[in-house]
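Trainee: Show me the folded form of this:
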Amino acid sequence: MYGSSDQVKDNSQRTTAMTETVSLQKAMWRGFTMKCPNCGRGHLFGRFLKVADHCEVCSEDFTPQRADDFPAYLVIVVVGHVVVPALLWMEMTYAPPAWLQLAIWLPVTLFSALALLQPTKGAIVGLQWQLGMEGFAATRRAAAPVRANVARTREA
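Mentor: Here you go, the predicted structure:
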C-alpha cells in the first residue's frame, strides 16, 4: 500500500514509492530521525523547524501536516521532567549559590530543548502521516486509485 521501494512515475514526473504498509512505530522513528515517514530516505525538513513540501525521493506530500505547537509542549514536559529533578537533587546535595545553578541549568535546558524540538516534530509528522490525520487521509484517498491501477498493471 504505502512504503519504500518500487518506484513508479506519476503524472507530475516525480517518482512515488509504493509497497508495504509502514507501521506506526517505523513512521514515528523515521520522523524522529528527520527522514520521510514513507520511504525513510528523503529529508523531512527543509530548515530547522520548516517541514519540506514533499520528499525528494518518493514525492510524498508533507503539506497537510499540522504539528503546530504539540512538539514544543512535549519537549517542555520531557526537558522539565529531566532538568527539575536534577536541579533539585543538586540543590539538596550540594546547595550551590543561585548564580551557579542558573549558569548550569539555563544552558542545559536551552540546549536540551533545541536538540529535541526538531526530532519531536518529525515524530509527530510521522504519527500524523501514518494515521492519516489532517490532510494526509485525503491525499491517500486521492492516490489510492492510481496505486490500485499500478498494482493491477504489475500482475498482468
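
Trainee: all contacts plus neighbour counts: C-alpha atoms, from now on.
Mentor: Will do.

Trainee: show me where this protein has helices.
Mentor: Secondary structure of the chain by DSSP state H: the helices cover 24-32, 70-94, 98-131, 136-155.

Trainee: What helices and strands are in contact with the first one?
Mentor: Meaning helix 24-32. Here helix 24-32 touches helix 98-131, going by 3 or more C-alpha pairs under 8 Å, 6 or more residues apart in numbering; DSSP states H and E.

Trainee: Buried residues of the helix it packs on, list them for me.
Mentor: Residues 109, 112-113, 116-130 are the ones in helix 98-131 that count as buried (16 or more other C-alpha atoms under 10 Å).

Trainee: which strands and helices sit next to it?
Mentor: If you count contacts as 3+ C-alpha pairs under 8 Å, 6+ apart, helix 98-131 packs onto helix 24-32, helix 70-94, helix 136-155.

Trainee: Between helix 136-155 and that helix, find me the angle.
Mentor: On the basis of axes from the mean of the first three to the mean of the last three C-alpha atoms, to 10 degrees, helix 98-131 is oriented at 50 degrees to helix 136-155.

Trainee: quick one: Thr139 and Val75, what's the gap?
Mentor: 29 Å (C-alpha to C-alpha, to the nearest Å).

Trainee: Have a look at these two and say which one is more surrounded.
Mentor: Val75 (21 against 16; other C-alpha atoms under 10 Å).

Trainee: Which residues are in contact with Lys26?
Mentor: The contact partners of Lys26, taken as C-alpha atoms under 8 Å, 6 or more residues apart in numbering, are Pro37.

Trainee: Please give the structure of this sequence too, so both can be compared:
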Amino acid sequence: MAIGDVGSEKLRWILWAGWHGKCPECGKGAMFRSWLKLADRCDHCGLDYSFAAPDDGPAFFSQCIVAFPLTFVIVWLQIAYGPPLWVHLVFSIPVMVIGCILPLRAIKGWLVASQYVNKAQESGTEHLWAKLNARARGETDERHGG
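Mentor: Okay, here's the model as predicted:
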C-alpha cells in the first residue's frame, strides 16, 4: 500500500467516525452521550475520551463553512433586490442560525476522531496531561508527597 493510500484511508476513517459519531478506535461505540457532549469513554471498547479537546474548533469551522459565505449571499440579496427587513428576519437569520448549528456535531466528531487517529496534542504538554488525568482518577504522585 502506498503512503498516499494510508493517508486517504485515515481521512476516510476520520470522516466516517466523525459523521456517524462513532468511536475512532473501534467504530462501534458512541462518541457522544448527547447532541454535542462527548461520552466519558466508548461503551464498546472503553476508549477514554479525555484526550479530546476540540474546544471552539467546531464553532469556528461552522462559521467559516456556513456563516461567512452566507453573509455574502445575504449582502448580495440586500444590494441586488433591497428586500424589506422582514425578509431577512424570516429568511436570512433562521438560515444562518440553523446552517451554523446543524453541522456542529459532525465537525466535532471529525475533530475528535482526527485528534485520536493522528495522536494530536499540544507540543510539550504530555507531562501536564498525564498529571491532570492521574488527578482526575484520584491517583497521587508519590514523588511529591501527593
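
Trainee: Same list, the helices of the first structure, but as CSV with distance to Asp53 of the first structure please.
Mentor: Converted to CSV, the helices of the first structure look like this (distance: least, C-alpha to C-alpha, whole Å):
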stretch, distance to Asp53 of the first structure
helix 24-32, 14
helix 70-94, 19
helix 98-131, 12
helix 136-155, 13
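
Trainee: Nearest the middle, which residue of the second structure would you pick?
Mentor: Lys108 (1.5 Å; C-alpha atoms, centre = their mean).

Trainee: What residue in the first structure is paired with that residue?
Mentor: Counting by TM-score structural alignment, Lys108 of the second structure corresponds to Lys121 in the first structure.

Trainee: Tell me if I'm right that that match and Pro71 touch.
Mentor: Yes - with contact defined as C-alpha atoms under 8 Å, Lys121 of the first structure and Pro71 form a contacting pair (5.0 Å).

Trainee: from the helices and strands packed on helix 98-131 of the first structure, which stretch is densest packed?
Mentor: helix 24-32 (a mean of 22; mean count of other C-alpha atoms under 10 Å).

Trainee: Just tell me the aligned range of it in the second structure.
Mentor: Matched against the second structure by TM-score structural alignment, helix 24-32 of the first structure falls on residues 11-19.

Trainee: Mind reading off the mean deviation between the matching stretch and the first structure?
Mentor: Once fitted to the first structure, stretch 11-19 of the second structure is off its aligned match by 2.2 Å on average (mean C-alpha distance after the TM-score superposition for the first structure).

Trainee: Please state the offset of that stretch from the chain centre?
Mentor: How far stretch 11-19 of the second structure lies from its chain's middle: 12 Å, per C-alpha atoms, centre = their mean, to the nearest Å.

Trainee: Repeat that for stretch 80-87 of the first structure.
Mentor: Worked out by C-alpha atoms, centre = their mean, stretch 80-87 of the first structure lies 25 Å from the chain centre.

Trainee: Please apply the same query to stretch 13-33 of the second structure.
Mentor: Taking C-alpha atoms, centre = their mean, the mean C-alpha location of stretch 13-33 of the second structure is offset from the chain mean by 11 Å.

Trainee: Could you work out the end-to-end span of that stretch for me?
Mentor: With C-alpha to C-alpha as the measure, stretch 13-33 of the second structure spans 21 Å from end to end.

Trainee: same question, stretch 64-75 of the first structure
Mentor: Distance between the boundary residues of stretch 64-75 of the first structure (C-alpha to C-alpha) amounts to 22 Å.

Trainee: so that stretch matches what in the second structure?
Mentor: The counterpart of stretch 64-75 of the first structure in the second structure, using TM-score structural alignment, spans residues 51-62.

Trainee: which residues sit against that stretch?
Mentor: Under C-alpha under 8 Å, 6+ apart, the answer for stretch 51-62 of the second structure is 100-101, 103-105, 107-108, 111-112, 115-116.
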